[in-house]
Every structure is written in C-alpha cells, then in structure tokens.
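>>> quick one: sequence plus predicted model below, questions after.
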Amino acid sequence: MLRVAVVGSGPSGVYAASDLVRQSQVPDVRVHVLDRLPCPYGLVRYGVAPDHEKIKSLQNNLRGVLEDERIGFLGNVEVGAHGLGPQRLLELYHAVVYCVGAARDRRLGVPGEDLPGSHSATDFVSWYSAHPDAPHDFAGPALAARSAVVIGVGNVAVDVARILARAADDLHRTDVPQGALGALAASGVREVHMVGRRGPSQAKFTTKELRELGALTSAEVVVDPAELARDPAYGSPDAAAALPAAIRRNLDVVRTWAERTPDRPAAADGVRRLHVRFFLRPVELLADGGRVGAVRFERTAPDGDGGVRGTGAYEDVPAQLVLRAVGYRGVALPGLPFDDRSGTMPHAAGRVLRDGAPSPGEYVAGWIKRGPTGVIGTNRPCAKETVASLLQDAPALSARRVADDPLAELRAGGHRPVEWPGWLAIEAAESALGLSLGRGSVKIPDWAGLLDAATR
C-alpha cells in the first residue's frame, strides 16, 4: 500500500487526490487530505463570491472525490503545529503533496497603506465568506464609508466592487454569514471606484465577471471615455484585432459603458455609482482624522513596451475605505524550500527541489507550485503533472517503512482531526442555522462554532 498525504483541500489538492486513487499504474493507493481548517474546498468555499452560485457548485464535484473510500479528509490539522513538520509527515506517509495555495495578498508599498480603513481585498472576501480567521471589523467604521476605492482590475477586484455595490437583499438567498449580511445592508458606501494602473486591454478581469457589474440593478457603471482613449488598442482597429478574443470582448463591454455614460441621468436615491477607472497608479493613501480619507493617484500613460510610465499629473480620489486587490503571494512553510522572489516552492515537474535536487517523497501542486495564475480548472493539469511524477517514483517510495496508522499517530501527537462525518455535521448545522433565519444554508463564521458543530 502506498500512503500519501495531500496538504490542502482546495481544488489542486482534491484533483491530486483524485488522480492518485483513480489511476491503474500503482495499485492500492490510500490518501489523507489534510487541511488546517475543519472545512474542505479551500478557495471554492472561502474565496468564490457568495453570489457566484454556479462556480460554488463545484463543491459538489470536489465532494464526490472526498467521499471516495480510498480518501480520508482530515480537517483541523495544521502542518507545522504539534510537531507536524515535513520530516514528521514523511515518517507517517510515503509521499506528501503540498497544495497550500498562495495565502498572502500583495501590498502596494506606498505611504499610508496601513491607515485604519485600508485593507486587503483578501480580508474583505474572507469576512463575507465566513472564513474563521477573517477580521471582523468591516461591520463598523469601514462600511460607514461614503466612498470606497478598490485598487486592481482583476476578478477579485471585480468581485469586491460588485459586493460593495450590490443591494444586500440580493445576497439574502446566498450563504453569506448573517452578521456580514446585516453590515452590508447598513453600508453607507455610495461611490465605488475600481482603479487600474494600466488600460482595459491589459486588465486581468474576465468578460463574464465584467458584464455582471453592468447587470447590477443597484448601481450604475461609469467609465470616462478619455481614459479609454489612452489605450492604444481602444482607438485602433488594427491593434484591437491583434488582441486575444477575450480582451476584445472586454474592450467592447467598457466601450459600451463609456458611450452611454454622458446620456445617463444622475443616480437615483439609494443607487450607487461604480466608477471603472484606468491609467491611475496609487502613490499614497492620505489621512483624514486618523483614518484613510483619500487615495492619491499618479496618471500613467502607455510606455510603448506594454507597460506604463508616470506622467507627473496627480488626482486625489476621496475614499474612507480602500481595498487592495493586486494579487496573491505564496507563504513559506517551515522546513520546506521556498523561492522568495516568485513566492513558490522550487520544483521540477512537481518534485520539490532541495538545493537543486529532487527531495524524495516531497511534491507540490497548485498556486504554491506555479504562482497565483489561471482559473480553478488550471489546477487539473497542474495536479496531473505532479501526480505523474509521484507515480514514477512510487516503487522507491513504497519501499520505505512508514507508520501503520497515520491517523492514530496524528491523534497521539495532539491533533484533533475533523473527519468527513464531522464536516457533514457542520453542513447540517449551517443548514439548520439558515432555516432558523428564513434563509438557505448560512455559513458559521468562527472557529468555536465550526468545531462545536463538528462534534455534535
């Protein structure tokens, strides 16, 4: 029997577990999927916006994998705690696949970034997604803001801008936690600015996400035609024709908004304005009464080489809430090699490299392997490559003696794993909570509540 631990139960981890047990090259493979949280699914549960129900339904596919009798889910198990480091894992399992994602947001690196009212979009997403580690201060001064600035033009920026601009009644049928739903309903935000330092032809959002902004009944989208005109691809049919079809569609969407903006009436009472801005680079967050009060941007212009340059012209955008959404970054795990420049683990076809050589039994997949790129489906070929390497190494790996019962060893080491029945109990508790509130399933947002539900 080949025993494998997969660290992380998000898509990359679940895909790796699936490939390990559904292959015929190596018989009798058993997998434990370990996660620090008591709940599986990673960013599908805690990163996908609550109003993206189709994407969230991917949980059903991941569930089918984790219910396989050859796979065991062990939540509430933190690698690095209670002596469970990489060396100990290799004493318990023949191989370990690290699928720990990219847990840290990238910073702006500008003055004033740490003022009260300035947050990472990651924290905001974690809050409305009920992550048990999320900060809980968005229900206070943050959402009392009149104007919010979201820095970034990727899908995470689009998500948080949409949640800020969406009517809370639209979220009642989702699983957003009750406290966050109440805070969003009482939000004072009326102006949302989503700002990118480059033009629309270089933005990272997808057309589907972008169109959802225009479909909001609670907000009108505002685009300045002069900002679009700075993009070489906007006014040049030849330049636009050379772009990928997805980017051309993005240009069509923002062009439509820009063309209709001058003729639209002023926003009605209670309707928010969502400004989509381009060619503005944040240079400083300005204080007002001890909190953030505005963001100072430098106007940028295309540099002719695909980037942008500063122009020396500045604009201050009022904002009492600032959310940075400029990307994620991997975090080093104690005892494992880490490339600080790329924020990834060094590897060769998924084999972890120590001092340039493959480390027997150690593998990596997902964002911590390739960086925070691609969509959920990108994790499939990434995991498949890693598993192929592991299976090639299996004869040598399986010859090494490991623990007969890794679960018993984990318990003896002080861990209290939440197994699959415990997760099902959490699901049942969330359904009961939603029923008591006249809603569908509602997430439990805190550690105590989740662990209590898991043991009922």
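Good, I have the coordinates.
>>> going forward, measure contacts and count neighbours with C-alpha atoms only.
OK.
>>> now do the same contact list for residue 372.
101-102, 327-330 (Cα atoms under 8 Å, 6 or more residues apart in numbering).
>>> report the separation between the most far-flung residue of the chain relative to its centre and residue 178.
The centre of the chain is farthest from one residue, residue 399, which by Cα atoms, centre = their mean lies 38.3 Å away. Between residue 399 and residue 178 the distance is 52 Å, computed by Cα to Cα, to the nearest Å.
>>> got it, and residue 312?
For residue 312 relative to residue 178 (Cα to Cα), the value is 46 Å.
>>> same check, this time on residue 33
30 Å.
>>> returning to what we had before: of residue 312 and residue 178, which one has the most company?
residue 178 (20 against 9; other Cα atoms under 10 Å).
>>> quick check: the farthest pair among the contacts of residue 372?
101 and 327 (12.6 Å; Cα to Cα).
>>> looking at these two, which one has more neighbours?
residue 101 (29 against 19).
>>> for that one, give me its contacts.
Contacts of residue 101 by Cα under 8 Å, 6+ apart are 8, 330, 366-368, 372.
>>> please redo it, this time with the cut-off set to 6 Å
367-368 (Cα atoms under 6 Å, 6 or more residues apart in numbering).
>>> which SS state does it fall under?
State at residue 101, reduced to three classes by DSSP: H, G, I helix; E, B strand; the rest coil: coil.
>>> also this one, for the comparison:
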Amino acid sequence: MSADEDPGPPSPPPRLRVAVVGAGPAGIYTAEALTRQQEVPVAVDLIDRLPTPFGLVRHGIAPDHPKMRAIRDTLHRALDHPAVRFVGNVEIGRDLSCRELHAAVDAVVYTYGAALDRQLGIPGEELPGSLAATALVAWYTGHPDADRATVEAALARARSVVVVGVGNVALDVARVLARTPAELESTDMPQHVLDALAAAPVERVTVLGRRGPAQATFTTQELRELGELAEADVLVEPADLELDAAAEERVAADRVASRNLAVLRDWAAHAAQPGRATVTLRFFARPVRLLGEDRVTGVEVERTVVDADGRASGTGETTVLPADLVVRSVGYRGGELPELPLDPGRGTVPNDLGRVLRGGGPSPGEYVAGWIKRGPTGVVGTNKHDARETVATLLADVAAGVVRPGGSGDDDLVAALRANGADPVLLEDWRAIDAAEVALGATRGRARTTLHEWESLLAAVKEAAARVR
C-alpha cells in the first residue's frame, strides 16, 4: 500500500459470543453483566427450554406476590438490550447437545437452576396425597409441565394439610392454601387453579420445622404476610419460642431471626376463632412416617432438640397429626444435563468461581451461575452478585487467551436450530404470548392470566405471526 492510499476504518474487534442456558434471574443477570462490561463487545443468546423467560420469577414466586413478581419488569430490560437475544422453546440435550452448543459459540454459561425437589426419605412418602412443593407450585403458577390431575385430586379432599419445611416456599404454599377465593381472584393464576383452590376444603394447615424459630430460613416479609390472611388465624405454641442460650445468641446476632421471633411472639397470643381456618407454625418437630394405606391419612411427628451448633436430633417423643395432604418443602437440587458434570450429593455442577470443572480441572469456555453453581440459597437478588462473579471469571479467561472472541466463527445459532428442526421462540414471539395473557386477563377483570399449556403458549405465537403476514 502506498503512503497516499487510505487504509479505511479499522475493522471492529470480534464479538464474544456467549450462550446462556436458562432465562431465569441467574441467566438474565448474567446477560446483563455481560452487556454492561466495557472490556469486549458481546452477543448473548439467552436460551430456555420454555417459550417464556423469567424462570422461577414466573413459575416459582407465588402469584399472590404482585410486588415480588413485578421484578420481571426489571428483568425485561435486560432482554431488550440489542446485544441480547432470547431463544426460547429450545432444550439443550434434545434440540442441541452441549458439545454442539459449545462449538457454535465462544463460551457457554449454564444457569438452568435447581428444579428438582429433595425427598424426606421416610416411610409412606410415596402414598397418594404426598406431594412435593415443586409440583404444587408448578401447578398454581401455571407451568406447562405441571401435573394437574395429581395435584387437583390431592386438593379435592385436603381438609387437613401438613407442610414440611420452614423456608419461604413452605410459607407460600401455606398462605396460598389458606387464602379465600376473593383474595386470589385478582392474581394471574389460571382459571382452573382458582376453581380448584376455591373448591378445596382446607380447614387446617400445619407447617413443621425440625429445628427452632432461630434456625428458620424464611424472611420476615413472607412471615408477616401469613398474618394478613382474611379468614385464617395464625397460631404458634408459646413453648416453641422459649430459646436456650445458644439460640438467643444466634437471634441477637441475626436481624432477620430477631424480627421473625418478634412476629412469632406476637402470634403466640392468638387463639383459633370459630368458623375460620388455622395456620399453625410448629417448631422442633420432624416427620418420621406418613400414615395410611391407599393414601395419606396422617403424619407421625417426633419432637426434636437442637444443639449449640444448630443440629436437630430426635427425642423419641412422637405424636400423630391428621393429614389429607402432605407437602414437602425441604429444598431443591439440580438435575443432570447430558454431557455436563454434576455433584449428586450437592446437586450442583463442580466449579471454581463459576468455571466448570471436569476431571478436577477447568473446562475452557464452560461456566455456571445461579443455583446450579452454588445450590438453592439466597433470594432473587442474590443471583445478581453471583452472575457478576461468573462474568468476571469469564472475562479473566478472555484476557488470558483461554477464551477467544470470534473463535466460533459467524454461524447463526437460531439458523442452526431451525435447520435441526427446532422451532425457537424469539423475543417478539414472547411478546405475543405476553399480550395474549394480558388480553385473557382483561376478559376476567385482571391484569393478566397465565397461559398454562404448551399448545396455548405456542398458538399465541403462531396467531401473532399470522396477523403480521
């Protein structure tokens, strides 16, 4: 080139192409962290098995939590970023293998959560009338894979309910079951859910915690909402609130535990009122056996004691609670994705600061964030810090040359999926589903009604596409 020739503008640097598997809070916060950094230009494909984004914000937070569910408005802003593409209705392992996905992009971040329930491991757990909280929550939030028949059959005869666990999900379940039809009418629950809950004969809900109130993991906001039920009384046994020195020390050092205990002590003076349902919080109690032959009829409960380290052990003192429905809410665990390692004990993918570990060493270009990285802990906002940590790790690998922007070439992931016979749902398609839910809600005087069937979700996409043509 001669000195007089104009070399033209410099070529733009190659983009870092990242696939994020899971469009729940962890995945969306990961996409947000990638688009906000200034070190390297990015293009993010946010992949989800469902045709809808938001994960547990849509299908985990109870629908009577409008303020909490409004967080999806915040999450939606990340989806609107021009460098982010939502790719729903795509299942890794079915439509594309992990190996094929990794070959199509420069890096993959797995954020698909921990959707499987943990079991109690006690006799009788397999009886009809024994449900995982995950099954009940999926049903009342309108998840398209919910086992409607099983849940509704269990609810139809549920006069006495025992919920095992003292986390936020357990309180959600107890609160939803104790709500009146009028309290739930304005929510976005599918109509069949509202009808089944209105018909359920629930009179008593007992929430069991194997340890004491000082060790309970629910938040104060969730706890207080129990006290706002229109036609149910919340009961607590005063003796359960008598703490030993170690528990008092724990409460004094933990503001959430201290606030929780104040709420519980206020309720200890409550008495059941005639004609009203009851929600009883019972601590130092663990189920040891579910009773019944053809279905659950009761729960054998053992009194426990808690040592100075917070470990519970049985005393041998047992009682029996009548129960037509038992809901276990004792935690979640991650499921296995083909080709991805999983620690079966922890239910997480082995990792170091988000780097996936294979054979004891990091797997170049593979990362995790959210529950599948750290386990099912924290609240929705916890995923933001977690995602930032993983993105920082990814960018450090880019700086070190472990991951190379542009190394995957320019093949389009959506085009490759369609060539494989998949039918990806993109952001505009999701907007069509969103609009259909708002329109359905308007016919019933609500802000929204969740579409709960695969057929209806995908039909909304096709109908919107047909109108455009």
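Arrived safely. For clarity, every value in this text was computed on a predicted model and none was experimentally measured.
>>> ok, residue 443 of structure 2 - how many residues close by?
Residues near residue 443 of structure 2, counting by other Cα under 10 Å: 11.
>>> can you show me the helices along the stretch 1-150 of structure 1?
11-21, 43-46, 53-56, 58-66, 86-92, 121-128 (DSSP state H, counting those that start in this stretch).
>>> closest to residue 159 of structure 1 out of these?
Between the helices of the stretch 1-150 of structure 1, helix 121-128 lies closest to residue 159 of structure 1; by Cα to Cα that is 8.5 Å.
>>> that closest one vs structure 2, average distance?
Compared with structure 2 after the fit, helix 121-128 of structure 1 shows a mean deviation of 0.6 Å (mean Cα distance after the TM-score superposition for structure 1).
>>> where in structure 2 does that helix align, residue-wise?
Aligned by TM-score structural alignment, helix 121-128 of structure 1 falls on residues 133-140 of structure 2.
>>> hmm, back to that, nearest to residue 453 of structure 1, of the helices of the stretch 1-150 of structure 1?
Short answer: helix 43-46, nearest of the helices of the stretch 1-150 of structure 1 by Cα to Cα, at 17.2 Å.
>>> where in structure 2 does that closest one fall?
Using TM-score structural alignment, helix 43-46 of structure 1 pairs with 56-59 in structure 2.
>>> so what touches the matching stretch?
By Cα under 6 Å, 6+ apart, stretch 56-59 of structure 2 touches residue 141.
>>> quick check: the counterpart of residue 325 of structure 2 in structure 1 vs residue 108 of structure 1, distance?
Residue 325 of structure 2 maps onto residue 321 in structure 1, with residues paired by TM-score structural alignment. According to Cα to Cα, residue 321 of structure 1 stands 15 Å off from residue 108 of structure 1.
>>> the two: who's more crowded?
Counted by other Cα under 10 Å, residue 321 of structure 1 and residue 108 do not tie: residue 321 has more neighbours, with 27 against 17.
>>> quick one: the strands in the stretch 51-200 of structure 2?
Ranges of strands in the stretch 51-200 of structure 2, per DSSP state E, counting those that start in this stretch, are 84-87, 107-110, 116-117, 130-132, 160-164.
>>> and those strands as a markdown table, adding distance to residue 143 of structure 2 and mean neighbour count?
Formatted as a markdown table, the strands of the stretch 51-200 of structure 2 follow (distance: least, Cα to Cα, whole Å; neighbours: other Cα atoms under 10 Å):
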| stretch | distance to residue 143 of structure 2 | mean neighbour count |
| --- | --- | --- |
| strand 84-87 | 18 | 24 |
| strand 107-110 | 21 | 26 |
| strand 116-117 | 14 | 16 |
| strand 130-132 | 15 | 22 |
| strand 160-164 | 21 | 25 |
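>>> let's have the ones you listed in CSV, adding distance to residue 77 of structure 2.
Formatted as CSV, those follow (distance: least, Cα to Cα, whole Å):
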stretch, distance to residue 77 of structure 2
strand 84-87, 10
strand 107-110, 20
strand 116-117, 29
strand 130-132, 33
strand 160-164, 36
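>>> right, and those - which one's nearest residue 172 of structure 2?
The nearest among the strands of the stretch 51-200 of structure 2, by Cα to Cα, is strand 160-164 at 10.3 Å.
>>> who are the packing partners of that closest one?
Counting contacts by 3 or more Cα pairs under 6 Å, 6 or more residues apart in numbering; DSSP states H and E, strand 160-164 of structure 2 packs against strand 204-208, strand 325-328.
>>> longest strand anywhere in structure 2?
Longest strand in structure 2 by number of residues, with DSSP state E as the criterion: strand 312-322.
>>> and that strand, how far from structure 1 on average?
Counting by mean Cα distance after the TM-score superposition for structure 1, strand 312-322 of structure 2 comes out at 0.9 Å.
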